[in-house]
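Trainee: dropping a prediction and its sequence here:
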Amino acid sequence: MKRLGAILAAAIVGLTGAAVVAPAANAAIYSSGVFSIPYSGDLYNVNASSGEIRKLTFAEWQSLGSPAPRPAPTEFKKYAWSPTIYAVTFFGDQRSEWVWAKVTYDQWQRAGFPAPSTAGWIEGTYFYKWATSPELFAIAPDGVYKKLTASEWAQAQVGTFNNRSNEGFFKYSWDNTIIRMTNIAGGSGYGINYNQWAAEAFPTPQVVGRVPGDTVYQNYRDPNIWYAGPAFNRILTAAEWRAMGSPAPQVRTPNRPTDSRNCDSFGGSWRAAQDTFEYWFPLYGDVYGLDGNRDGIACNALRG
C-alpha cells in the first residue's frame, strides 16, 4: 500500500506540479520511541501500539530514563501562492499522526535552511465556497486568501469544503458597486471597494437587478424614485429604474404631525399656510385647522 501511495503521489506531482503531502518511506515513523523535532528540539514520545503521540516535557523525558531521541522525519512545505514555510513531522501515515507548525526564520535556520517543496494541502487551511458562484477558495493558516484553480483544488485532496450558502457577492446590472452579502436571505450586506474585493481574492459577483430585502420607493409628493439596498440609498436615474425592470415604487408617507400651528404660525405668508394645508390634507385632513369655512382655502385673512 505504501508503494502504491508513492506511485500515485508521483503521478499527481507530474500532472499538477505540486507535491501531495505524504510521509517518506521511513520505517522509523511506524515505530515507538522518543523523537526530536529538527527545527525546534521539542521531544515527542510515540507508542506505535496504541497510536499515542505525545509532546514531552523535560521532566517527562527524564522519567523515561532520558533516552537519546531519534530525529523525527520532517519535511518543509509551502503553498505556491503564499510565502510562509511550514514543517510537517510524520509519526505515521495518517494525517492525524502528523504534526504541523508554521516555521519562524530562526527555526528554519536551525534546520539548515531546507528548501521547501510546494504542497497542495497544509493543515489549518480553510476551504470554502460562496453561494453566488461555483468558485472555491482557501485561506491558508497565515491568513493568505486564494481563489483556487481546478488543479489546486485537486492537489488539496480534501474532498469537502465549507459551503457558505447564505453569503456571497452581488453586483447590480445597473451599477458597478460590488456588495458583500453577509445574509442573503435576510438582505444584509454592504458595499465594498476594490481593495476589499482584492482582499477576498476577487470572488466573481453574481450580477442581479435586485437583491433580497431591498426597496424601490418614492417619498410622498416627491417625483424622484429612490432605491434602498445593502450598499446605498439614493435616487435612481430613469435608465437605472428601467434596467431593474421598472418596479412600482412604494410610496412612503409621513406620520401625522403632532405639533400645534395656526394661521399666526406662517409669518403672514398665505402661500406658506396654503402649501402646508395642501400637503397634509390628502393624508389626514385639516390637521392644523387652517380652513375654518371648509372652502379649501387656508387662512383667508392672510390673502389680503
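Mentor: Perfect, I can see it now.
Trainee: only C-alpha atoms for contact and neighbour calcs from this point on.
Mentor: Noted.
Trainee: which parts of the stretch 101-250 of the chain are helices?
Mentor: For the stretch 101-250 of the chain, the helices defined by DSSP state H, counting those that start in this stretch occupy 105-110, 150-156, 194-199, 238-243.
Trainee: before we go on, here's another structure to hold up against the first:
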Amino acid sequence: MASTFLAAPSSAVDTGFYSVPYADTLYYHEHYSGSDEVTFPAQYEMWQSSGFPTPRPAPVRYVKYPWSSDIWAVHFFGPDREDWVWSVLDYGQWSRAGRPAPSDAGWIEGSTYWQYASSPEIFVAIWEDEPAHKLTPAEWRAAGSPAPERLWNQGIYTYPWSSSIGYVWDTPTGDGDTLTFEDWAFLGFPTPQTVNHLSYEHVWRFRGSSQLYLDSAITGIDFPLTFGQWSALGRPAPVIY
C-alpha cells in the first residue's frame, strides 16, 4: 500500500489542463479559496476558449487489487483521497498507455466492504457482478481499516451434521437458500456458522410414511432426514400431510 500511494503529491498540482496517456480526455484542475479544489473532465469548448494551452501530463500510477485482473489509473491531483481521479482501463486503454505493470493497491475508490451477521470476516468488491474477496487482516489494514457494513439480518450457516451451506437473507424468518459451490465462491467463501437450528425450519412427513423431511435454508426443501439427523434437531414433532 505504501509503495502505491507515496506517489501522491504533498500539495495539490497547479491549476490547468492535464492529459492522460490512455485516452483523449483532458482534465481541468483548479484551486478555490482556502484549500478547496476541483478536478473534472474538460469539454473541448472550454479548452478552445482558454486558447488551446498545452496540457501537462496528469500525475498517474497504475494499480490493481492482487486478487483482481482489473487495472486502474489513479491520478493524484492532490494529497487527499478526494483529490484523486480513478479510471478502470480496458485492454485497449492499457495498451495505449504502454502496458504498464500495475502496483498492488490496498484501497481502490468505489470499494464496498461488508460483514455478515454470522462471522467477523470482512469482504470487499467494487462491482456488483464481480466475486467478493475475503480480506485478510493485513489486506484490511492496507485498505485503511474501513468500517464494514454489518448485514445484521444476513448470514451463512450450516448444521453440524450437514455438508450443505445456507445463505439466510432474513435471519428472523429463516428465509434463504442453499448455496451451490459456485454461489459460495462468488460470495468469497464466507465461513459458515454452525448452528443447531434456523428460524422456522420445518420437519414433516407424509401420512402413512415414517420418512421425515426437512425444509430449511441450509438443506433446501424436501431433505430426507435420517434418525440421527432428526435427533440432532431435537426430535421435533413432524407436521403430517
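Mentor: Structure received. All figures in this text were calculated on a predicted structure; none of them were measured in a lab.
Trainee: please state their TM-score.
Mentor: With the length set by TM-score structural alignment, normalised by the length of structure 2, the two chains reach a TM-score of 0.88; 235 aligned residues with a Cα RMSD of 2.1 Å.
Trainee: follow-up on the earlier one: pick the most buried one from the helices of the stretch 101-250 of structure 1.
Mentor: Per residue and on average, the most neighbours among the helices of the stretch 101-250 of structure 1 fall to helix 150-156, with a mean of 18 (mean count of other Cα atoms under 10 Å).
Trainee: and the most centrally placed residue in structure 2, how far from Thr4 of structure 2?
Mentor: Closest to where the C-alpha atoms of structure 2 average out (Cα atoms, centre = their mean) is Ala125, at 1.6 Å. Ala125 of structure 2 sits 19 Å away from Thr4 of structure 2, going by Cα to Cα, to the nearest Å.
Trainee: what is the aligned counterpart of the residue nearest to the centre of structure 2 in structure 1?
Mentor: In structure 1, Ala125 of structure 2 lines up with Ile139, judged by TM-score structural alignment.
Trainee: report the contact partners of Asp170 of structure 2.
Mentor: By Cα atoms under 8 Å, 6 or more residues apart in numbering, the contact list for Asp170 of structure 2 reads Asn153, Gln154, Gly176.
Trainee: so the last one makes contact with Ile156?
Mentor: Right, the one you point to is Gly176 of structure 2. No. Counting by Cα atoms under 8 Å, Gly176 of structure 2 sits too far from Ile156 to count as a contact (9.5 Å).
Trainee: which residues are in contact with each of the two?
Mentor: With contacts taken as Cα under 8 Å, 6+ apart, Gly176 of structure 2 and Ile156 have Gly166, Tyr167, Val168 as neighbours in common.
Trainee: neighbours around the aligned partner of Ser40 of structure 1 in structure 2, how many?
Mentor: In structure 2, Ser40 of structure 1 lines up with Ala23, judged by TM-score structural alignment. A count of neighbours around Ala23 of structure 2, defined by other Cα atoms under 10 Å, yields 13.
Trainee: equivalent analysis for Val158 of structure 1, please.
Mentor: By other Cα under 10 Å, the residues close to Val158 of structure 1 number 11.
Trainee: contacting residues for the closest residue to it other than its chain neighbours?
Mentor: Distances taken as Cα to Cα, 6 or more residues apart in numbering place Trp121 nearest to Val158 of structure 1, at 7.9 Å, with adjacent residues excluded. Neighbouring residues of Trp121 of structure 1 by Cα under 8 Å, 6+ apart: Val20, Val21, Tyr79, Gln155, Ala156, Gln157, Val158.
Trainee: can you rerun that using 10 Å?
Mentor: Shown in contact with Trp121 of structure 1 (Cα atoms under 10 Å, 6 or more residues apart in numbering): 18-21, 77-79, 138, 140, 152-158.
Trainee: so how far is Thr57 of structure 1 from the counterpart of Ser49 of structure 2 in structure 1?
Mentor: Here Ser49 of structure 2 is matched to Ser63 in structure 1, going by TM-score structural alignment. Distance, Ser63 of structure 1 to Thr57 of structure 1, using Cα to Cα: 10 Å.
Trainee: so how many other residues sit close to Gly191 of structure 1?
Mentor: Residues lying near Gly191 of structure 1 (other Cα under 10 Å) number 18.
Trainee: alignment lookup: it to structure 2.
Mentor: Counting by TM-score structural alignment, Gly191 of structure 1 corresponds to Thr178 in structure 2.
Trainee: before we move on, what about Thr237 of structure 1?
Mentor: So Thr237 of structure 1 corresponds to Thr226, using TM-score structural alignment.
Trainee: my read: its match touches Gln211, true?
Mentor: Yes. Counting by Cα atoms under 10 Å, Gln211 is a contact partner of Thr226 of structure 2 at 8.2 Å.
Trainee: what number of residues lie near the corresponding residue of structure 2 for Pro205 of structure 1?
Mentor: Under the alignment by TM-score structural alignment, Pro205 of structure 1 pairs with Pro192 in structure 2. For Pro192 of structure 2, the neighbour count with other Cα under 10 Å is 18.
Trainee: residues touching Asp70 of structure 2, list them.
Mentor: Asp70 of structure 2 neighbours (Cα under 10 Å, 6+ apart): Val63, Lys64, Val88, Leu89, Asp90, Tyr91, Pro102.
Trainee: export those residues to a markdown table and tack on distance to Leu198 of structure 2?
Mentor: Formatted as a markdown table, those follow (distance: Cα to Cα, whole Å):
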| residue | distance to Leu198 of structure 2 |
| --- | --- |
| Val63 | 43 |
| Lys64 | 40 |
| Val88 | 42 |
| Leu89 | 45 |
| Asp90 | 45 |
| Tyr91 | 47 |
| Pro102 | 46 |
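Trainee: tell me which of those fall in strands.
Mentor: Secondary structure from DSSP state E places Val63, Lys64, Val88, Leu89 of the contacts of Asp70 of structure 2 in strands.
Trainee: I'm done for today, thanks for sticking with me.
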